[in-house]
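J.: sequence first, then the predicted structure, then my questions.
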Amino acid sequence: MIEGKIIKFYREKHRRTQGELVKGICSVTHLSKIERGMTEYSQEIMDMLCERLYIDMAREVTRYHQMNNVLDSWQEAIIMQRTAEAIRLKDKLEEEPLKGIPDLRLSYDLLQIRFYLFMNDIDEAERLIAEMEIPDESEHSYEHYFYHHVMGIYYFLTGHYTKSIQTLTSINQSKYTNHEYFYHLSLAYHSIYSNITSYYYAEKAIQHFRKTLNMVRIIDTETIMLVQLNSREYHDFPETKRRYENLIRICDDCGLTDRKAKLLNNLGYEYNRRNQYEDAVYWYRLALDIIPEKQPLYLMVLNNYIESNRLGNLIPANKLLDMSLKALHNSKLVADASYMELELQSVILQGQEQAYYEMIEERILPYYRELGSQYLAERYEEILFQYYMKHGEKDKALRLAKNRFKSQATLLI
């Protein structure tokens, strides 16, 4: 019973033992059963307990139910990507003392972690994860699988894609009704370039988002599906372009600038991989114009922009080098992959061929291997393999080939 939980919460809050609270009212055993919801009680006893705790039980029960509703609204705001509302509800919940009741506390703690991951505040999320305790009795409950969902998101955002997949696939979808996690599974599989599986989960995710009228996530999922269609071979390009432009228009209508920037970049990439460099530069430039320079996405798009200009001989190498060095100097994202990729671009723009391949060998390739990013690791392995063969370093080429065969065999197990 809710009343028993409330009595226990305020008793512990006032640091009173059961014996101290019930003196002259009832037995300790009776109070213990009330607190655990295992017995009936008289209204007279409840009134006396509330008087000693200075609480109005009817008001507290109403607040308990209201807090449950606010927690549900907070989760919905995060899922629907409504940032301002999510921040407002977080502030409201911080002022609510009843969040300390154990069953509410678990939901509140999980949603706090989910909120900070949503806001990309990884440090605060990590602090809360370290403090998190999941009760044994919650195993196979909604909260148990919500914890797995949250941890799957955390592993994804910290670049541990394989661990993210292992965590998210452990969720029982019949017991965990928040099928938003299919979207995060699709993202994780996309990040290791498992395109068919990514597309499969994207289809499941978009069904859920259509049912819940989550337009923002519909756009995000449609974007993933487009990327998968074009991942290994060229899809019908006029159709691809039409779908991208349609999603860009929807972003304009909904005021989704951040999503629009990603779509513009993706469309630029589709032109770039078809060696249509002038068109690629056009779309990259549109993306750069609306991305704040402090965001990791800015460095990634800038790197793509510089590469297309370099490959198409559209801007002199010295001007492209100045552009990249200036961006690196102004950026604080030194640990981000986009920073490292732009550093690599700067090396090749300076004509330092040996330094370019050394950086791939010593920094780029180990980084993507550790992340479990199969596609990017294979891409740089191929670049190194060709370099080794060209310069007669056959032992290195053989070791690289063996390592690649071993990693591919592991994926088949």
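T.: Yep, it's here.

J.: from now on I want contacts and neighbour counts done on CA atoms only, so please keep to that.
T.: Noted.

J.: how close does the residue nearest to residue 176 when sequence neighbours are not counted sit to residue 403?
T.: In space, residue 176 comes closest to residue 142 once its chain neighbours are excluded; the distance is 5.4 Å by Cα to Cα, 6 or more residues apart in numbering. In this structure, residue 142 and residue 403 are 41 Å apart, going by Cα to Cα, to the nearest Å.

J.: the more surrounded of these two?
T.: It is residue 142, of residue 142 and residue 403, that has more neighbours when counted by other Cα atoms under 10 Å, with 19 against 13.

J.: now do the contacts for the more buried one.
T.: By Cα atoms under 8 Å, 6 or more residues apart in numbering, the residues touching residue 142 are 175, 176, 177.

J.: need the next SSE after whichever strand or helix holds residue 205, C-terminal direction.
T.: Secondary-structure assignment from DSSP states H and E places residue 205 in helix 195-211. The element immediately downstream of helix 195-211 (helix or strand, assigned by DSSP H and E) is helix 215-229.

J.: contacts for that following helix next, please.
T.: Under the criterion Cα under 8 Å, 6+ apart, residues 80-81, 183, 186-187, 190, 195-196, 198-199, 202-203, 205-206, 209-210, 235, 240, 244, 247, 259, 263, 266 lie in contact with helix 215-229.

J.: go with 7 Å
T.: Surrounding helix 215-229, the residues in contact under the criterion Cα atoms under 7 Å, 6 or more residues apart in numbering are 80, 183, 195, 199, 202, 206, 209, 210, 235, 247.

J.: show me what counts as buried in whichever helix or strand comes after that helix.
T.: Tracing the chain past helix 215-229, the next element assigned as helix or strand by DSSP H and E is helix 237-254. Within helix 237-254, the residues that qualify as buried are 240, 243, 244, 245, 247, 248, 250, 251, counting by 16 or more other Cα atoms under 10 Å.

J.: here's the one I want to compare it with:
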Amino acid sequence: MHIGTFIKYYRIFKGMTQKQVGDGICTPGHISKIESGHLQITEDKIKLFNQRLNINVEKELKAYKKLQLDLELWHDVMIKQVNGKIELLKETIEQNPLTKIETLNGTFKLLKARYFIMKGEVIEAAFYLSQFSNKRLSFHMFEYDFQLYYHIKGMYELAKGNPQTALKYLEKIDRDIYSNPEAYYYMSVCYHDLGQYDKSLRYSQLALNYFKETFNFTRCVDAATIQLVAEGRSEESSLASLVEKYDELIQHCDNLHDHRRKAVLQLNLGNLYRDVFDDRKARDAFQMAYGLLKHESDKEMYANSLFGYIDSSMNVDGSANNEKYASLVEEGQASVRDMKNPCMETFFTMLEIRVHEGEQAYYQYIENVIIPLLKEEGKYAQCNYYIQKLYIHNQMDGIKAKGKECVLS
């Protein structure tokens, strides 16, 4: 960072031209070279510019370096998810006029985008990320900021439900310039969402190692959770060993008083039991997740836990409590309408059909709508679950099975 940057910033801030600033000191051409860093400036001239602009350039340089450190710290506490410090630093940084300096403005806007992604406010995040199509802003960015952009743009695309696009950005990161291993966590989530569980397992281990090294215990739970899901798709892992690992992580969340992460684990545990058709245990896990998420802001997880609870409960009870389930289905439908999630709306329509039209209509909907939808979405593990469920129903119902279909991921 050179002194000319501050002269330029305060000249523009005070509405002065290069001629006005340089009057009696040097020519506008010299001012231009000083501002761009192509001309050294003597101590005598620094004093004259200080008087002309009514600033202390050397003091401002120290303030600039302090702001750089604050931005680095802000990113660090966002990675560690230390909520109190995140808000405190946000307030401090936003009040600092030096964020308008071009070489820091890009970093500031990227971290604002990350802040809004963390809050689940993707529209606000998009506003800041869209500004990087501005060539002027990009021109003044450090090489490190370009890599930071790939990291945060990847997070943004993942939050929007585009894991393939997110992965393209995350894979662009040059590790020699930007060595932040947290990006591995988001890569593991991308591969998980794409059904590539071997790669998800590999990158979640890299992320877990980083979180352990930095004593980031809450994020250790995140990485370990992704690992467990990947292990659950492996034929080498037994159900008993997976359940034991889930119980350990759930206990860890209890120790941390982290209800949201505990809910995620209960939701995943419910899915694990559901996949092996242990509906009673699945129901209990989904019910626990539903109870924990009912007053949380994460609507997608809430809807998933509610769906799992209704579906597994009806597998256990049949039509014994249809009035109760009809009310819960309406609750779920209202939630997914607010989310504008057509896929989840389809799943709650399936439950509505089950409640009001009966089992035969429910299984017809699985065959005609759910299985084709999951194939189209590339959700092969979930698709295979419904194929298997339909196959078992057809066998039990005395219908000649068409042959067990296999979907290759």
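T.: It's in. Computed from a prediction, not measured in an experiment: that's the story for all the values here.

J.: where does the TM-score land?
T.: The TM-score (TM-score structural alignment, normalised by the length of the second structure) is 0.86; 398 aligned residues with a Cα RMSD of 3.3 Å.

J.: on that earlier part again, can you redo the contacts of helix 215-229 of the first structure as JSON lines with distance to residue 350 of the first structure?
T.: Written out in JSON lines, the entries for these read as follows (distance: Cα to Cα, whole Å):
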{"residue": "80", "distance to residue 350 of the first structure": "45"}
{"residue": "183", "distance to residue 350 of the first structure": "41"}
{"residue": "195", "distance to residue 350 of the first structure": "35"}
{"residue": "199", "distance to residue 350 of the first structure": "39"}
{"residue": "202", "distance to residue 350 of the first structure": "41"}
{"residue": "206", "distance to residue 350 of the first structure": "45"}
{"residue": "209", "distance to residue 350 of the first structure": "47"}
{"residue": "210", "distance to residue 350 of the first structure": "49"}
{"residue": "235", "distance to residue 350 of the first structure": "35"}
{"residue": "247", "distance to residue 350 of the first structure": "38"}
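
J.: show me the two of those residues that sit farthest apart.
T.: Across the contacts of helix 215-229 of the first structure, no pair lies farther apart than 80 and 235, at 30.3 Å, counting by Cα to Cα.

J.: coming back round to it: show me what the residue nearest to residue 176 of the first structure aligns to in the second structure.
T.: Aligning on TM-score structural alignment places residue 142 of the first structure opposite residue 144 in the second structure.

J.: in three-state terms, label its match for me.
T.: In terms of secondary structure, residue 144 of the second structure is helix; the call rests on DSSP: H, G, I helix; E, B strand; the rest coil.

J.: hmm, who's touching stretch 234-251 of the second structure?
T.: Applying Cα under 7 Å, 6+ apart, the set of residues contacting stretch 234-251 of the second structure from outside is 221, 231, 262, 265.

J.: can you do 8 Å?
T.: Under the criterion Cα under 8 Å, 6+ apart, residues 221, 228, 231, 232, 262, 265, 266, 269 lie in contact with stretch 234-251 of the second structure.

J.: and it, how far from the chain's centre?
T.: 25 Å (Cα atoms, centre = their mean, to the nearest Å).

J.: kindly report the same for stretch 172-182 of the first structure.
T.: That offset, for stretch 172-182 of the first structure, works out to 16 Å (Cα atoms, centre = their mean).

J.: how about stretch 300-310 of the second structure?
T.: Between the centre of stretch 300-310 of the second structure and the centre of its host chain there is 19 Å, according to Cα atoms, centre = their mean.

J.: stretch 141-154 of the second structure too?
T.: With Cα atoms, centre = their mean as the basis, the distance from the averaged C-alpha position of stretch 141-154 of the second structure to the chain average is 16 Å.

J.: same question for stretch 78-97 of the second structure.
T.: Centroid separation between stretch 78-97 of the second structure and its chain, computed with Cα atoms, centre = their mean, is 18 Å.

J.: so it matches what in the first structure?
T.: The counterpart of stretch 78-97 of the second structure in the first structure, using TM-score structural alignment, spans residues 78-97.

J.: mind listing what's buried in that stretch?
T.: Neighbour-count burial for stretch 78-97 of the first structure [16+ other Cα under 10 Å]: 78, 79, 80, 81, 86, 89, 90, 93.

J.: next one: stretch 300-312 of the second structure
T.: Buried-residue list, stretch 300-312 of the second structure, by 16+ other Cα under 10 Å: 301, 302, 303, 304, 305, 306, 307, 308, 309, 310, 311, 312.

J.: and the gap between residue 14 of the second structure and residue 100 of the second structure?
T.: 13 Å.

J.: those two: who's more crowded?
T.: More neighbours surround residue 100 than the other of residue 14 of the second structure and residue 100, with 14 against 11 (other Cα under 10 Å).

J.: please list all residues in contact with the more buried one.
T.: For residue 100 of the second structure, no contacting residues are found, by Cα under 8 Å, 6+ apart.

J.: let me know how buried residue 156 of the first structure is, in neighbour terms.
T.: For residue 156 of the first structure, the tally of surrounding residues (other Cα under 10 Å) stands at 22.

J.: what's it in contact with, if anything?
T.: Applying Cα under 8 Å, 6+ apart, the residues near residue 156 of the first structure are 163, 164, 188.

J.: 6 Å instead, please
T.: Residue 156 of the first structure makes contact with residue 164, according to Cα atoms under 6 Å, 6 or more residues apart in numbering.

J.: that one pairs with which position in the second structure?
T.: By TM-score structural alignment, residue 156 of the first structure lines up with residue 158.

J.: then residue 218 of the first structure?
T.: With TM-score structural alignment as the matching criterion, the partner of residue 218 of the first structure in the second structure is residue 220.

J.: now swap in residue 369 of the first structure and tell me
T.: Aligned counterpart of residue 369 of the first structure in the second structure: residue 376 (TM-score structural alignment).

J.: so the host helix or strand of residue 65 of the first structure versus helix 215-229, what angle?
T.: Residue 65 of the first structure is located in helix 57-79, with elements delineated by DSSP H and E. Between the axis of helix 57-79 of the first structure and that of helix 215-229 there is an angle of 30 degrees, by axes from the mean of the first three to the mean of the last three Cα atoms, to 10 degrees.
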